[in-house]
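[1] structure here, sequence nowhere to be found:
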């Protein structure tokens, strides 16, 4: 019987955690805690549903389907080809990886530079060159990722964050404050929307191939055991994410930072660390952000390279790592602000489609995995998400304002449900028509 030891399963789980936990995951929870205040538990509950629940479900769904391409093929083979490539490129070398490197630079290096150097592009270039050289080296041996992440990088990252939390317990910096904005009346929904914006479900679709290959190096080859162990490892990683998110949200809630004086969670976390450790806190924060971004970049670069090696076998995995590392350096040097201008609309268009695809797979037995249902639902979702993304480029479509939950960023939900219903009705009508036109029924009608 193929079996993974508890130790190895834990190491795989830590690897998954580190691939998920990037700089964005450091930023959202402290801001949630700061703004929700005394409603922290309610808002955190909603946050965990989307920031942890969706990614873990995505891992399970991809493992069950046998890969992202197979999952997307439920809609149509051409859709699978285009959507899978778009997912890997957007969350990988074109947007996700360069964004991680740029954010690590701005949080970990930029605060230490003089005004003259900070206005120059040379420091960013040197940092990204070193960053992606290390990333490249780690990606060259994907079979060693479990050991390097599980035994070294992730434990260091966890210890650094836990040290901040424990230090605050012994040296409290503040108390819970009243909630603000939507956290007053809708803390659970607002928390869910905040977690939704981490967009880790897309990353989970990418990481499926890395998790599967990691388990194969441990001797797991049968699909049944690959699926079960992937789900177990994903669930344990989700538990780690839950604990760390809880700690970060708590730190934000007791930070005593005025909501009007900060623009994002990075500033909240910076204030907390500086209050606890003084100027030395900048070194600690820089190390945490750099490690978080590094592990995420390695995970994304590895998954992209492994996928494109499968897609084009004539090009080796190492060649893909070289090419994607080089392209990531180029895009990273565009600058974080420019990357965000492109990435947010791109992810706005893709993310709802990814969520609906995951949800359809979960309920696929209800409609017997009929491709028509997949097609109608994905088309309806895509229309809304693409139009919404175009709106962020200034091309507004006022009709979208009439969609329920559109103002909350969830305007695609009703069209997705409508697509499922239309697909089911269409399929039933098609079956009924085929039965009526069958030779047996035609013969009866003649009699």
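    Yep, it's here. Note that this is a predicted model, so its numbers are computed, not measured.
[2] from here on, contacts and neighbour counts on C-alpha atoms
    Noted.
[3] just give me the residue closest to the centre of the chain.
    With distances taken as CA atoms, centre = their mean, the residue of the chain nearest its centroid is residue 200 (1.4 Å).
[4] right, and residue 138 touches residue 146 too?
    No - using CA atoms under 8 Å as the test, residue 138 is too far from residue 146 to be in contact (11.0 Å).
[5] neighbour count: these two, which is higher?
    Applying other CA atoms under 10 Å to residue 138 and residue 146 shows that residue 146 carries more neighbours, namely 24 against 20.
[6] surely the more buried one and residue 11 touch.
    Yes - when contacts are counted by CA under 8 Å, residue 146 is listed as touching residue 11 (5.9 Å).
[7] for residue 428, see how far away residue 445 is.
    Look at residue 445 and residue 428: by CA to CA, to the nearest Å, they are 22 Å apart.
[8] looking at the two, which has the bigger crowd around it?
    Per other CA under 10 Å, whichever of residue 445 and residue 428 has more neighbours is residue 428, with 12 against 9.
[9] give me the secondary structure label for the more buried one.
    Applying DSSP: H, G, I helix; E, B strand; the rest coil to residue 428 yields a three-state assignment of helix.
[10] residue 276 versus that one, what's the distance?
    From residue 428 over to residue 276 the distance is 64 Å, taken as CA to CA.
[11] so who does residue 97 touch?
    Counting by CA atoms under 8 Å, 6 or more residues apart in numbering, residue 97 touches 91, 296, 297, 300, 301, 328, 332.
[12] alongside the first one, take a look at this:
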């Protein structure tokens, strides 16, 4: 038994956390945002970093100060509500959406470009191979630092470093003009683009998994566990910042090589091909497949860990097998329909998760924490249903007068007002409700 981790274990823990967050989507969003931001790249990038790096880091810290578990984070909520919220987050961010999508992106951007004749069989074979590797590496729960932090992430980090240095030293063009909403609202637009990465939800999942990894390394002290979890979050945040800054700059200088590009993936692919020539696609494929692989390992491991604790019907290893098979199947069948259903659910969960994280740090200032949590999260959910319905295609124009309606953030102002009001609630007047 020991009370401290070695320096290389701490670094590996941070690398593992970095790799968990850095999925394929995180590599695709910044180039597109950089291209559109153009001359306003710095203000757009700042907004993006706040929500794509800042919020996930704060989420990791919230888990740390709450004892490293979901129960600590939601102790002032009814158990049934807290459990339902956790299950929804794990299902949507896990086998129902994020994990299958990552597998599909790995195929589309990492493997498909090398095929001369594509058919459904290639996707099936790739999915089976990809999720078999995920399953195998996820089964070794206590070895995640070694397999991810010490093996896969360094390869990923070296590949990204080559790309980042090449982009900065040898940009393929000048920074272009701003486009769309980046012309007048660069910071706000970047802020919202980072919001769409959904990494704050992932932080709540990964935080609990990282705590488990730390404890399997022999650290039982709550104070030390909290310290190492925060250190891992900081290392991951630094790594993500470096990647996002370089990819933003890549996008901002890509106007001449990404003509006709419709998304960040095609911008990244075009840029890398021109930059590295015939080996460019190999470099990009290595980055994409490793980014997807490490993220899905984190997702499957986190889901398996939670569900094995929630129910003793299946153990961790059985859940890994179930989730890996489910993700492989979903990546081949009905993904488009699942995405259509998942996005409105994410719009419901994400603001509530942000409010929950905020309350973790404000709890000691609230006279009645139990009432505060229920009122604030209830208000957040009620108003975010408007955003979710709008994203789902329902006509919600009757609410267009609400603040931030056009930005998909109707929930923000009412949630802040609820927090302020609950700060001045007299606990004695509400005491009988919880006797």
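    Happy to help now that I have it. What you see is a predicted model, and the numbers here were worked out from it, not measured in a lab.
[13] about what we covered before: closest to residue 441 of the first structure out of the contacts of residue 97 of the first structure?
    residue 91 (52.9 Å; CA to CA).
[14] coming back round to it: and the closest residue in space to the residue nearest to the centre of the first structure that isn't next to it in sequence, what does it touch?
    Leaving aside its sequence neighbours, residue 200 of the first structure sits nearest to residue 55 (CA to CA, 6 or more residues apart in numbering; 5.7 Å). Applying CA under 8 Å, 6+ apart to residue 55 of the first structure gives the contacts 200, 201, 202, 203, 204.
[15] mind checking which of the residues you listed are in helices?
    Counted as lying in helices by DSSP state H, out of the contacts of residue 55 of the first structure, are 200, 201, 202, 203, 204.
[16] out of the residues you listed, who's nearest residue 187 of the first structure?
    The closest of those to residue 187 of the first structure turns out to be residue 200 (CA to CA; 20.9 Å).
[17] these two touch, right, the closest one and residue 20?
    Yes - under the criterion of CA under 8 Å, residue 200 of the first structure makes contact with residue 20 at 6.8 Å.
[18] one step back: what would the contacts of residue 55 of the first structure look like in CSV with distance to residue 160 of the first structure?
    Output for the contacts of residue 55 of the first structure, formatted as CSV (distance: CA to CA, whole Å):
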residue, distance to residue 160 of the first structure
200, 22
201, 26
202, 27
203, 24
204, 25
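[19] distance-wise, check the equivalent of residue 373 of the second structure over in the first structure relative to residue 147 of the first structure.
    Aligning on TM-score structural alignment places residue 373 of the second structure opposite residue 374 in the first structure. Distance of residue 374 of the first structure to residue 147 of the first structure, computed by CA to CA: 39 Å.
[20] just residue 1 of the first structure next, same as before
    24 Å.
[21] more neighbours, those two?
    Neighbour count, other CA under 10 Å: between residue 1 of the first structure and residue 147, residue 147 has more, with 16 against 6.
[22] helix or strand: which one has that one?
    Assigned by DSSP states H and E, residue 147 of the first structure belongs to helix 145-147.
[23] repeat that for residue 348 of the first structure.
    If you go by DSSP H and E, residue 348 of the first structure is part of helix 336-362.
[24] how about the helix or strand immediately after that helix in the chain: buried residues?
    Counting by DSSP H and E, the element after helix 336-362 of the first structure in chain order, helix or strand, is helix 371-391. Burial within helix 371-391 of the first structure, assessed by neighbour count using 16 or more other CA atoms under 10 Å, is assigned to 371-382, 384-390.
[25] just stretch 164-173 of the first structure next, same as before
    Across stretch 164-173 of the first structure, burial judged by 16+ other CA under 10 Å covers 164, 165, 168.
[26] can you find the partner of the residue nearest to the centre of the first structure in the second structure?
    So, by TM-score structural alignment, residue 200 of the first structure is matched to residue 199.
[27] so who does its match touch?
    By CA under 8 Å, 6+ apart, the contact set of residue 199 of the second structure is 21, 52, 55, 56.
[28] report the contact partners of the second one.
    When contacts are counted by CA under 8 Å, 6+ apart, residue 52 of the second structure touches 194, 195, 197, 198, 199, 200.
[29] and those residues, which are buried?
    194, 195, 197, 198, 199, 200.
[30] what's the spacing between the first one and residue 386 of the second structure?
    Think residue 194 of the second structure. For residue 194 of the second structure relative to residue 386 of the second structure (CA to CA), the value is 21 Å.
[31] give the equivalent position in the second structure for residue 150 of the first structure.
    Mapped onto the second structure by TM-score structural alignment, residue 150 of the first structure lines up with residue 149.
[32] test my guess that its match contacts residue 16.
    Yes - if you go by CA under 8 Å, residue 149 of the second structure and residue 16 touch, sitting 4.2 Å apart.
[33] more neighbours: which of the two?
    residue 16 (31 against 25).
[34] tell me who's in contact with that one.
    Applying CA under 8 Å, 6+ apart to residue 16 of the second structure gives the contacts 144, 145, 148, 149, 150, 153.
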